[in-house]
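In: the following block contains a protein sequence and its predicted model.
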Amino acid sequence: MNSEYAPVVITTLNRLDHFKACLESLEKCTLADKTDVYVALDYPPSDKYRAGWSKLSKYLHKKETSHLFKKLIVVRRERNYGIKFPNSNSRAIVADVQLNYDRYIFSEDDNVFSPNFLVFLNKGLEKFKDDDRISFICGYNYPMEFPKSFKNNFYISKHASPWGYATWFSKEEHIKKYYNLDFLKQLLKDKGSFNKLMKYKTSTVYSIINMIKNNIVYGDSARGSYICLEDKFCVFPKISKVKNIGTDGTGVNSKSKNNKLLDYNLNQLVDASESFEFTNDIFTNEPEMLIRHTPPKPLVKETYKKLIGKIDLFLFRHFNFVPKSKYI
């Protein structure tokens, strides 16, 4: 098992401009020349994706012959794997990587990285590998204001971010049951689990309802449920190592363009340093006085979503019925 430098896994389909920015920012990272990169190019589910998919495939053929990584391995799907767990494009490539590594870094194709992104995640993986409390090392962090007394360059949180994260396969084994929709349904029916999720992960509760509606498992919501209910934590950098450029209406989870949200993400300041050293405090909890600047959300739409979500949650928990209304 290779455990010195974690491989990077990137999933993609047809967004050439996003993917190009993602991969080429990764090439500029410290440790890129020591890193194996796996790209899982899914097959187009319909003709509307084919033109973009073809351009991306041609770009990858060129990059396979000239790149700055230790290795660039491109897996081209012969059929559409999609995003549905547990047989999605992402889970399939992660399963392949597991054959040769004990850890990995995951990103979708719409993230761009700071020069020290790989350094932060690799050092985090090594530093916390024997700490059972830590499940993920997250590269992205919201713009934040920390109290003056907070001197460390990282912190521990029950929040999680899917925008460029790292984990260990040994620890991920414990999460697998959360990728099962029947198991997630039971969490909402169980009083103790439901109350804990509502207290600490309210948005995840409504996400589970949406998963039940669509018969699909969202990996980030499943992992969020696990972190909350199993009392686990994520490691975050004080300054983000990732910028997300995909909230422009082109992605699976971003089907309509929100200019305020897009501006928020594109204008976010990220770390420009090429190196990173963890400060001394090994278990630095999220500061109580921390101010988290979250992205703007349309008030009317969010109010409507919450109302429908509450109705759907009530109907499911008390009558085992979920309407097919769509609010996300």
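Out: Great, that's in hand.

In: okay, CA-based contacts and neighbour counts for the rest of this
Out: OK.

In: and the residue nearest the centre of this protein?
Out: P162 (1.3 Å; C-alpha atoms, centre = their mean).

In: excluding chain neighbours, give the residue nearest to that residue in space.
Out: D220 (6.0 Å; C-alpha to C-alpha, 6 or more residues apart in numbering).

In: list the helices and strands the strand or helix carrying the one you found packs on?
Out: Element membership of D220, judged by DSSP states H and E, is helix 219-229. Helix 219-229 is packed against helix 191-200, helix 202-214, with contacts defined by 3 or more C-alpha pairs under 8 Å, 6 or more residues apart in numbering; DSSP states H and E.

In: do you have the helices of the stretch 101-250 of the chain handy? List them.
Out: 117-127, 169-172, 181-189, 191-200, 202-214, 219-229 (DSSP state H, counting those that start in this stretch).

In: list the buried residues in the first one.
Out: Just to be clear, that refers to helix 117-127. Across helix 117-127, burial judged by 16 or more other C-alpha atoms under 10 Å covers F117, L118, V119, F120, L121, N122, K123, G124, L125.

In: ok, structure two:
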Amino acid sequence: MLAPICLFTYNRLAETKETVEALKKNLLASESHLLVFSDGAKNEQAQEKIKGVRQYLKTIEGFKSIQIFEASENKGLANSIISGVTNALEQYGKVIVLEDDLTTAPNFLNFMNQALDYYETIDVVQSINGFSPEIKKQNMFDVFYHTRTFPWGWATWKDRWDADIFSKEKIKKEISEDKTILMNLQNTCGSDITKMLLDSINDKNDSWYVRWVYAHFRKQTVGVYPKYALVNNSGFNENGTHCKAINPYKSVNDTDFRNKVQFNFNSQVRIDPIINKQFLRYFSKEYRVLIRLKLLLEKGGLKILLDDIKSKI
């Protein structure tokens, strides 16, 4: 049985249409159940936009079945995803999750479903990812692994998901009892992760994702990544709730890879040290500073210095 697709939407009509249209072009779309979760408005200004999104959602075709869940109040992204995924897993046992700013390759569902089947009995794998940052080292397989999973198109199983792992009080207690956790988390998952986690558990951001990463770290599990990206993020614009700058992650849209129907997985699940170094660079302080400089220079038109920075990122 194919995994159902959970799509989470808010008030971005253009991005939602782009996400759905790309998903409809997937080879397995017509065989897949689509569950759409439409969050309620934060304020009056968002109500009309959400109304437009919901009108569009009712016109969607091209899937085996379509269910739309309209929240009467604003849950926020974290609560919406945690509750929606939990409910879907209770019914189906596995899910593929997308937000409303992600466009997928035509074989995205092939990769996700094949990986869900392949790794179902390999407990060290907690999630499957559709996006992958550019990693220069290649191997004979179509995947690599990392503890830091990613939120841009992902999947998991019921036995590796529990709403309790997102408990802010539980995480606070663990951190207070073991003073080494935050340093080890940073060394394993990137220099940005500890502040993001602390902000999440102290209600300074609405990130479910950083708590999902923390769960991987605590359980010593990994996420599976495709060799090349099968998802693009279109949400880095003025309409984005969480993404308003530029996309900091290089990725490769390899045409041959995006046309594959069968994928070559690896049962020897381990984090390659060379890939690990390349992967974590995207979350280093140096890289984030260079990305910010790049944005500023692009606005200012300083081409020579910009070219120098581009050569380093």
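Out: Received it, and whenever you're ready, just let me know what you need. All of these numbers come straight from a predicted model, not from anything done at the bench.

In: can you tell me what sits against the helix holding D220 of structure 1?
Out: Identification of contacts with helix 219-229 of structure 1 by C-alpha atoms under 8 Å, 6 or more residues apart in numbering yields 85, 135, 158-162, 175, 178-179, 184, 193, 196-197, 200-201, 204, 207-208, 232-233.

In: ok, average deviation of that helix from structure 2?
Out: Here the mean offset of helix 219-229 of structure 1 against structure 2 after fitting is 1.2 Å, by mean C-alpha distance after the TM-score superposition for structure 1.

In: that helix aligns to what range in structure 2?
Out: Across structure 2, the stretch matching helix 219-229 of structure 1 (TM-score structural alignment) is residues 208-218.

In: show me which of the buried residues of helix 117-127 of structure 1 is closest to F69 of structure 1.
Out: Using C-alpha to C-alpha, L118 is the member of the buried residues of helix 117-127 of structure 1 that sits closest to F69 of structure 1, with 11.9 Å.

In: ok, the closest one touching E27?
Out: No - the pair L118 of structure 1 / E27 is not scored as a contact, 10.2 Å apart, by C-alpha atoms under 8 Å.

In: which residue in structure 2 aligns with the residue nearest to the centre of structure 1?
Out: Aligning on TM-score structural alignment places P162 of structure 1 opposite P151 in structure 2.

In: sorry, back to before: quick one: the residue nearest to P162 of structure 1 from T303 of structure 1, how far?
Out: Going from D220 of structure 1 to T303 of structure 1 by C-alpha to C-alpha, to the nearest Å gives 23 Å.

In: which one's more surrounded, the two?
Out: Neighbours per residue, other C-alpha atoms under 10 Å: of D220 of structure 1 and T303, the larger number sits with D220, 16 against 12.

In: so that one versus N122 of structure 1, what's the distance?
Out: 21 Å.

In: for F316 of structure 1, same thing?
Out: 42 Å.

In: aligned to N285 of structure 1, what sits in structure 2?
Out: In structure 2, N285 of structure 1 lands on R270 (TM-score structural alignment).

In: what's the burial count for that match?
Out: A count of neighbours around R270 of structure 2, defined by other C-alpha under 10 Å, yields 15.

In: ok, it touching V125?
Out: No - look at R270 of structure 2 against V125 with C-alpha under 8 Å: they stay out of range, at 10.0 Å.

In: give the equivalent position in structure 2 for E172 of structure 1.
Out: Looking across to structure 2 (by TM-score structural alignment), E172 of structure 1 lines up with W161.

In: just give the nearest non-adjacent residue to its match, would you?
Out: Closest residue to W161 of structure 2 apart from its sequence neighbours, by C-alpha to C-alpha, 6+ apart: T86 at 7.6 Å.

In: again, but for I165 of structure 2
Out: In space, I165 of structure 2 is closest to A215, 6.3 Å off (C-alpha to C-alpha, 6+ apart).

In: try N276 of structure 2
Out: The shortest distance from N276 of structure 2 to any residue other than its chain neighbours is 7.1 Å, reached at H146 (C-alpha to C-alpha, 6+ apart).

In: same question, F108 of structure 2
Out: L230 (5.8 Å).

In: what does C243 of structure 2 give?
Out: C243 of structure 2 sits nearest to F236 (C-alpha to C-alpha, 6+ apart), 4.9 Å away.

In: the one you found pairs with which position in structure 1?
Out: Aligned partner of F236 of structure 2 by TM-score structural alignment: T247.

In: how close does that match get to P295 of structure 1?
Out: Separation of T247 of structure 1 from P295 of structure 1 (C-alpha to C-alpha) stands at 11 Å.

In: and for these two, which residues touch both?
Out: Residues touching both T247 of structure 1 and P295 (C-alpha under 8 Å, 6+ apart): L261, N265.

In: which of those two has more neighbours?
Out: A direct count of neighbours by other C-alpha under 10 Å for T247 of structure 1 and P295 places T247 higher, at 23 against 13.
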